[in-house]
Each structure stands twice: as structure tokens, then as C-alpha cells.
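Colleague: only geometry, no sequence info:
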């Protein structure tokens, strides 16, 4: 997920592209919402990954 945002900034699309467009249009509210969504997704994926590692160990 982290890589998809970075790839989006360089033109691959996805969440990074949306954030880049929002910042270029000076739309702070939308950029903040996208950033918060990204943080929730990454934190959720990390939590799920940690839980699965504990269950499999």
C-alpha cells in the first residue's frame, strides 16, 4: 500500500495520484481526507499482518 502511493505520485495512478491532484488544486480538505484514509489503510494492514504472524507462530 505504501508503494502504491509513491507510485501514484510518479504517474502510476491510485491513491498517490489523487493526493497529488488535490495538492496541486490547493484542496487541503480533500488532501487531508486522502492522507487519513491512507494512514488508516496502512495501520490496518500492519495490524492484520502482526495478528496473522502471531497466529501462525
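Modeller: On my side now, so go ahead. Since this is a predicted model, take the numbers as computed values, not measurements.
Colleague: drop to CA atoms for contacts and neighbour counts, all remaining ones
Modeller: OK.
Colleague: Does anything pack onto the one helix or strand residue 31 maps to? Which helices or strands?
Modeller: Assigning secondary structure by DSSP states H and E places residue 31 in helix 28-56. Helix 28-56 is packed against helix 15-24, with contacts defined by 3 or more Cα pairs under 8 Å, 6 or more residues apart in numbering; DSSP states H and E.
Colleague: take a look at this one as well, against the first:
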């Protein structure tokens, strides 16, 4: 009985951690993507007029 309980508890903890990790990695992916776009726009804006940056 107690073994079952421990296993369930462990699975719950694991699930929470994986959700936490997923949210974190999702955020980091978006941040990286945003930074890449920003750098790309800064590089291309040198050739274009400034209003094209927006």
C-alpha cells in the first residue's frame, strides 16, 4: 500500500517537473527566436531606411 502511494507521489512530482521544464524551454525558445529576429533586423536595417525596422 505505501509503495503504491510513493510511486504515485513520485509520478506526480515528475509530471510537475516536466511541465515546469516544458514551460521554461518554451520561453527560452521564444526568447532565442526573438533575439535572432532582432539581430537580423538590425543587420538588414543598415541597408534599408530606418522605418523598415518596425
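Modeller: In hand now; what should we look at? Please read all numbers here as calculations on a predicted model, not as lab measurements.
Colleague: Quick TM-score on the pair, please.
Modeller: The TM-score (TM-score structural alignment, normalised by the length of structure 2) is 0.56; 33 aligned residues with a Cα RMSD of 1.1 Å.
Colleague: hmm, back to that, and the helix holding residue 31 of structure 1, what's buried?
Modeller: By neighbour count on 16 or more other Cα atoms under 10 Å, the buried set for helix 28-56 of structure 1 is 30, 31, 34, 35, 38.
Colleague: List the superposition-based mean deviation of that helix with respect to structure 2.
Modeller: Mean deviation of helix 28-56 of structure 1 relative to structure 2 after superposition (mean Cα distance after the TM-score superposition for structure 1): 0.4 Å.
Colleague: Stretch 19-26 of structure 2 aligns to what range in structure 1?
Modeller: Mapping stretch 19-26 of structure 2 onto structure 1 (TM-score structural alignment) gives residues 32-39.
Colleague: Check what contacts the matching stretch and list those residues.
Modeller: The list of residues contacting stretch 32-39 of structure 1 from outside it, by Cα atoms under 8 Å, 6 or more residues apart in numbering, reads 15, 18, 19.
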